[in-house]
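S.K.: give me a 3D structure for the following:
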Amino acid sequence: MSRASRLLTLMEALRRRRRPVAGATLAEELGVSLRTLYRDIAALQAQGADIAGEAGLGYVLKPGFTLPPLMLTVDEVEALALGALWVGARADSELARAAEGALAKLAAVLPPDRAELVAAPSSLVGPGGPSAQGDAHLKPIRAAIRGERKLALGYVDAAGAKTKRVVWPMAISYFDATLILVAWCETRAAFRHFRVDRIETAEARPERYPRRRRALLADWKAEVARERPFS
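M.R.: The predicted structure follows:
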């Protein structure tokens, strides 16, 4: 591996981690000696990378530092383009517009060979329409998820019964035929899944729910894994 490639790989290794990582761990990951790792860290710092830490304590890339688009590999560009194309074809209108804008920005800052992969990707999204959904409710639902705020729902179940729920929204899950809101339901005191196309009203409440969304998601994933263990 050339030194330039090694520096890019080191930046990516730091970017993936939120907490300080030991120099020995980074050196092993890159296949270099500790002395070389320390020199590479110093070189990146001299070039403007905001890396905190020192030998013996570990290193962390401070929040807010963004990688130049030139660091994207061909496969990374392809993955981003495919994801945006899928969102543009299958997601709701708000995210579809966002995906189109993201692709345009990506193509504008990439070198010509990478930009060509955005204009004419080798991976395409197969036939299929958008999931059944109510676009009007997705904006307040997303706002509640991002703000970790409670959400008041008017919901119609499969039997046609109408209920009022206060939930802690955690995520919107995309399936081929529908969208599912994953939430903690105060009425049931349990995790519940709500079809977005059956939501009649969705109103974000001012109060935040008492637990962090990341912790709720971890508990939900653990519950799903217990109920549907992999064979």
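
S.K.: every contact and neighbour count from this point should use C-alpha atoms.
M.R.: Will do.

S.K.: distance of the nearest residue to T9 once chain neighbours are set aside relative to I145?
M.R.: Spatial nearest neighbour of T9, excluding adjacent residues (C-alpha to C-alpha, 6 or more residues apart in numbering): L30 at 7.6 Å. For L30, the distance to I145 equals 38 Å [C-alpha to C-alpha, to the nearest Å].

S.K.: mind listing what's buried in the helix or strand where L117 lies?
M.R.: In the assignment (DSSP states H and E), L117 maps to helix 112-119. By 16 or more other C-alpha atoms under 10 Å, the buried positions in helix 112-119 come out as R114, A115, L117, V118.

S.K.: how near is the residue nearest to T9 to V21?
M.R.: 13 Å.

S.K.: and the gap between the residue nearest to the spatial centre of the chain and P69?
M.R.: Compute the mean C-alpha point of the chain, and by C-alpha atoms, centre = their mean the closest residue is A171, 10.8 Å away. Here the criterion is C-alpha to C-alpha. By it, A171 lies 28 Å from P69.

S.K.: before we compare anything, build this one as well:
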Amino acid sequence: MARAARLLDLLQLLRQHRFPVSGQALAAELGISLRTLYRDIATLQAQGAEISGEAGLGYVLKPGFVLPPLMFDQDELDALLLGLSWVAERTDPALQSAARQALAKINAVLPPERRPLPGQAVQLVGPVPLAPESNTLLAQLRQAIRRQQVLEIHYLDLQQIPSRRAIWPLAIGYFEQVRVLVAWCELRQGFRHFRTDRISYCAPSGARYVGTRAQLLQTWRTQEGITRSVATADIF
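M.R.: Reported below is the predicted structural model:
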């Protein structure tokens, strides 16, 4: 294994542990000697990684450190490029722009031989007609979710019945043809799913909702019987 790849693997192992893990355990997991492990720990510390501990006591990594340059195996790279390409095609202008910038950053740090050539991507995102909605609505919803803001909306349901709601936005689900907002509805006193293309008006009420988004999402998942991982479930 190349040393750069081994250092990344060591970082990943340290990230998986909230409490100090022994050098012996880390060395065994990586298939290296303790002496090599100690040298690798020292190298990461010199690069700026905040690794606490010492030989005989165990090591723990303070969250937030990323070791440049980025290094991905081919499947990881394909997954990243496909996911970012999907976002660049199927979301609102703000996220599309962010996805394209992320793609440019990834291409900038890849070795030339790993860099995908224009028009030669392995995975392609097919065209799908999307339900129309305001270009600013999704960005507004994402901002309200991050800030835990109560929103006032005007909504037209599937029976074409209009209503005015005060909602607590929690997450946005991106489907092939529609986007769906998961929210607590004050009118119905329960969790509801709102198609974003049926929201004709949206504005912050000036209030924050009670509790935390994480707690409300967990309650919603339990009620819906969702058992997928947090990373997957958070998008819907």
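
S.K.: and the closest residue to G58 of the second structure other than its chain neighbours, what is it in contact with?
M.R.: The shortest distance from G58 of the second structure to any non-neighbouring residue, by C-alpha to C-alpha, 6+ apart, is to S22 (4.0 Å). Contacts for S22 of the second structure (C-alpha atoms under 8 Å, 6 or more residues apart in numbering) come out as A55, G56, L57, G58, Y59.

S.K.: where does the host helix or strand of L138 of the first structure end up in the second structure?
M.R.: According to DSSP H and E, L138 of the first structure maps onto helix 135-147. Here helix 135-147 of the first structure aligns to the second structure at residues 135-147, judged by TM-score structural alignment.

S.K.: what's next to the matching stretch, contact-wise?
M.R.: Residues outside stretch 135-147 of the second structure that contact it (C-alpha under 8 Å, 6+ apart): 92-94, 150-151, 169-172, 196, 202, 204, 208, 213.

S.K.: which of these are buried? Put it as a ChimeraX command.
M.R.: Applying 16+ other C-alpha under 10 Å to the contacts of stretch 135-147 of the second structure, the buried members can be selected in ChimeraX as follows:
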select :92,93,150,151,169,170,171,172,196,202,204,213
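
S.K.: from the contacts of stretch 135-147 of the second structure, which ones fall inside strands?
M.R.: Among these, DSSP state E puts V150, L151, P169, L170, A171, I172, C202, P204, R208 in strands.

S.K.: which one of those residues sits closest to S134 of the second structure?
M.R.: C202 (10.4 Å; C-alpha to C-alpha).

S.K.: show me where the second structure has helices.
M.R.: Secondary structure of the second structure (DSSP state H): helices located at 3-15, 23-30, 34-46, 74-90, 93-109, 137-147, 213-224, 230-233.

S.K.: the first one to helix 34-46, inter-axis angle?
M.R.: Interaxial angle, helix 3-15 of the second structure versus helix 34-46 (axes from the mean of the first three to the mean of the last three C-alpha atoms, to 10 degrees): 80 degrees.

S.K.: so helix 3-15 of the second structure versus helix 23-30, what angle?
M.R.: Using the same axes, to 10 degrees: helix 3-15 of the second structure against helix 23-30 is 120 degrees.

S.K.: packing partners for helix 3-15 of the second structure?
M.R.: helix 23-30, strand 58-61 (3 or more C-alpha pairs under 8 Å, 6 or more residues apart in numbering; DSSP states H and E).

S.K.: do that again at 10 Å, thanks
M.R.: helix 23-30, helix 34-46, strand 58-61 (3 or more C-alpha pairs under 10 Å, 6 or more residues apart in numbering; DSSP states H and E).

S.K.: I'd like the distance between S22 of the second structure and Q149 of the second structure.
M.R.: With C-alpha to C-alpha as the criterion, S22 of the second structure and Q149 of the second structure are 44 Å apart.
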